[in-house]
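Asker: Structure for the following, please:
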Amino acid sequence: MRVSMVQMNSADDKSRNLDVAEELTRNVVAVEQPDLVILPEYFAFLGEGRDAIHANGEVFPDGPTYQRFSALAKELGVTLHLGTMVEKAGNGHYNATLVFGPDGSEIAKYRKIHLFDIDVPGGMSYRESDTISRGEQVVTYKVGDATVGCAICYDIRFPELFRALRDKGADVIVLPAAFTLMTGKDHWEVLARARAIETQTYLVAVGQTGAHAGGKKWCWGHSMVIDPWGHMVAQCSDGEGTATAVIDLARVEAVRVDVPLASHHVL
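Answerer: Okay, here's the model as predicted:
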């Protein structure tokens, strides 16, 4: 199974973001012929202000972004893990991942469970819960013989979610993110490797990169694939771009046989 990551520098120009996402997806599919392509968190719009964020959300499945990328997945014949975007549903707005199968049908939707409410060293505050409602469901889907689990950004700090995904049969866990530069430089790789080792899965962490909001916010980037033993097997360069890795399900099985963690849990 081949997995391609699409690293972006999304901003408040939704049209530009969608064009870049489509172009990078088309390019990496043409060159790498992956089975699964993954975009980052808030790939469609990464701006400031509750009103702007809500205004750029969409109702599924009728929204234009939903329809555009469903059609793209079908045209390219790939499974497309659509990072995240804002889903309007009733009175709520969710930070939601969509996954389209090679026929363009929706095969999974995950709403972010852990919302990022934090004061970052240096004075910047983030209050995702002021804008976004909390999800509740643990979600997996299939790509061929592989079971893929869904997580988003701040979820990476909560290993209980990753264990739940492992218990649902995940061989691969995908984490689109817009991880801050301040925390990312110290925690991003450490957390990704820890979650992969604990769950004995491939962890595919796909990030936003560079400056946002006129330079007031920065994302760490460093999109990466970590194998079940904790080794990095692929990473994006700085800036917008792509990287591809091969997911070896036999490697997952071998690691789980060597260290049978799933049968050793006590708590």
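Asker: Going by C-alpha atoms from here, please, whenever you check contacts or count neighbours.
Answerer: Will do.
Asker: Next, the closest residue to Ile156 other than its chain neighbours: secondary structure please.
Answerer: Distance criterion C-alpha to C-alpha, 6 or more residues apart in numbering; nearest residue to Ile156, sequence neighbours excluded, is Leu191 at 6.7 Å. What DSSP: H, G, I helix; E, B strand; the rest coil gives for Leu191 is helix.
Asker: run this one through as well so I can compare:
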Amino acid sequence: MRTALAQTSSGTDPAADLDLVAREVEAAAAAGARLLVLPEATACRSGVPLGPVAEPVDGPWARRLEQLADAAGITVVAGAFSPGAGGRVRNTLLVRGGGVSAHYGKTHLYDAFGFAESDTVEPGAEPVVVDVDGVGVGLATCYDVRFPQLLTALADRGAQVVVVAASGGAGPGKVEQWRLLARARALDCTSYVLACGQAEAGGTGQAEAGGTGQDGAGPSAPTGVGHSLVAGPDGTVLDELGGAPGRLVVDLDLGAVAAVRRALPVLSGRRAF
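Answerer: Predicted coordinates for the structure are as follows:
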């Protein structure tokens, strides 16, 4: 399966960001990709109030995304925000096109280093796997990558490929951690990991994984560190970008997933304690 990752830099106007999405969809389709992955917060970057830009998962932004994906004949994953309970929002991945219409609410919120993303973001509750051309594709959002049990749960539900869409905060060691975590999670679930983040924007805040301040705003809200990558089921980095906006197009050999799982049966060999 040919896949594309678009390392973009979102703005604060969802309509303008849809124009960016349209260009990336066109480029991915022209490259022959069947699946396009865009970052977390594609619809609107963090650091601004998110309540006003949150839309239902069947709202205008999602419908336009579906139109773009269907017109190109591919499946697209893009980060957005949808209304949550109690005035909070949900950090949502929308999956549209190619006969797929699904969404995933970020499960693990960034409540760490004195930061509380859960103040303004409502967590999702369920792992989500979608079918793209007969291939199981699991969904995860940035801070989720620190929790191996989510990715193994996705593999248990049929995922051979896991998308990790991100908008991480810059800071010492963040790129090294990002690369390490993506490769480790690929090994944990013996699946391909498509780790796609927002392009580097020079921030230095502690926040990562879509964390935001009050109503989504604040000096520690993340933007991106770049370094989108594709890791194989054996943890090998197949291709990677630097910090600047860019695109990756990678062909996934799904036979490699079965081969690695035969040689390294960590999924079937797990024990409960």
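Asker: circling back to that earlier point, okay, now the residue nearest to Ile156 of the first structure: neighbour count?
Answerer: By other C-alpha atoms under 10 Å, the residues close to Leu191 of the first structure number 16.
Asker: just the helices in the stretch 101-250 of the first structure please.
Answerer: Here the stretch 101-250 of the first structure has its helices, by DSSP state H, counting those that start in this stretch, at 159-167, 181-199, 249-258.
Asker: Which of those sits closest to Trp229 of the first structure?
Answerer: helix 181-199 (5.6 Å; C-alpha to C-alpha).
Asker: For the closest one, enumerate the helices and strands it packs against.
Answerer: Here helix 181-199 of the first structure touches helix 159-167, strand 202-207, strand 217-220, strand 224-226, going by 3 or more C-alpha pairs under 8 Å, 6 or more residues apart in numbering; DSSP states H and E.
Asker: Show me which residues of it are buried.
Answerer: Judged by neighbour count (16 or more other C-alpha atoms under 10 Å), helix 181-199 of the first structure contains these buried residues: 181, 184, 188-189, 191-199.
Asker: Also stretch 104-122 of the second structure?
Answerer: 104-110, 115-122.
Asker: end-to-end on it?
Answerer: In stretch 104-122 of the second structure, first residue to last residue: 12 Å (C-alpha to C-alpha, to the nearest Å).
Asker: residues in contact with the lengthiest strand in the first structure?
Answerer: As assigned by DSSP state E, the longest strand anywhere in the first structure is strand 92-100. With contact meaning C-alpha atoms under 8 Å, 6 or more residues apart in numbering, strand 92-100 of the first structure is reached by 42, 54, 57, 69-70, 73, 79-88, 106-112, 131-135, 150.
Asker: Kindly report the same for stretch 34-42 of the second structure.
Answerer: So stretch 34-42 of the second structure is contacted by 1-10, 17, 25, 28, 73-81, 91, 93, 132-133, 141-142, 163, 165-167, 194, 196-198, 210 (C-alpha under 8 Å, 6+ apart).
Asker: Over to stretch 125-135 of the first structure?
Answerer: In contact with stretch 125-135 of the first structure (C-alpha under 8 Å, 6+ apart) are residues 50, 53-54, 92-95, 110-120.
Asker: rerun at 6 Å
Answerer: Here stretch 125-135 of the first structure makes contact (C-alpha atoms under 6 Å, 6 or more residues apart in numbering) with Arg50, Gly92, His93, Tyr94, Arg111, Lys112, Ile113, Leu115, Phe116, Asp117, Ile118, Asp119.
Asker: Map the fourth one onto the second structure.
Answerer: Going back to what we said before, that points to Tyr94 of the first structure. Using TM-score structural alignment, the equivalent of Tyr94 of the first structure in the second structure is Arg90.
Asker: Same question for Val139 of the first structure.
Answerer: Using TM-score structural alignment, Val139 of the first structure lines up with Val128 in the second structure.
Asker: residues touching that match, list them.
Answerer: Taking C-alpha under 6 Å, 6+ apart as the test, what Val128 of the second structure contacts is Gly138, Leu139.
Asker: just to revisit the earlier point, next, find the distance separating the residue nearest to Ile156 of the first structure from Glu41 of the first structure.
Answerer: Applying C-alpha to C-alpha to Leu191 of the first structure and Glu41 of the first structure gives a distance of 17 Å.
Asker: re the thing from before, quick one: which of the helices of the stretch 101-250 of the first structure is nearest Gly215 of the first structure?
Answerer: helix 181-199 (11.8 Å).
Asker: Please enumerate residues in contact with that closest one?
Answerer: Residues outside helix 181-199 of the first structure that contact it (C-alpha under 6 Å, 6+ apart): Arg166, Tyr202, Leu203, Trp218, Cys219, Trp220, Pro228, Trp229, Gly230.
Asker: Determine which two of those are furthest apart.
Answerer: Arg166 and Trp218 (31.4 Å).
Asker: Phe162 of the first structure maps to what in the second structure?
Answerer: Checking TM-score structural alignment: Phe162 of the first structure goes with Leu151.
Asker: mind listing what its match touches?
Answerer: By C-alpha under 6 Å, 6+ apart, Leu151 of the second structure lies in contact with Cys189.
Asker: Kindly report the same for the one 3 residues further on.
Answerer: Contacts for Leu154 of the second structure were tallied using C-alpha under 6 Å, 6+ apart; they are Gly138.
Asker: What helix or strand is Ala22 of the second structure located in?
Answerer: helix 14-30 (DSSP states H and E).
Asker: Quick one: average offset of the helix or strand following that helix versus the first structure, please.
Answerer: Downstream of helix 14-30 of the second structure, the next assigned helix or strand under DSSP H and E is strand 35-37. Here the mean offset of strand 35-37 of the second structure against the first structure after fitting is 0.5 Å, by mean C-alpha distance after the TM-score superposition for the first structure.
Asker: okay, strand 35-37 of the second structure sits on what stretch of the first structure?
Answerer: The aligned range for strand 35-37 of the second structure is 36-38, by TM-score structural alignment.
Asker: Measure how far that stretch is from the centre of its chain, please.
Answerer: 10 Å (C-alpha atoms, centre = their mean, to the nearest Å).
Asker: related to what we said a few turns ago, how about the helices of the stretch 101-250 of the first structure, which one is nearest Ala234 of the first structure?
Answerer: Going by C-alpha to C-alpha, the one of the helices of the stretch 101-250 of the first structure nearest Ala234 of the first structure is helix 181-199, 12.2 Å.
Asker: Now which residue in the first structure aligns to Leu50 of the second structure?
Answerer: So, by TM-score structural alignment, Leu50 of the second structure is matched to Ile53.
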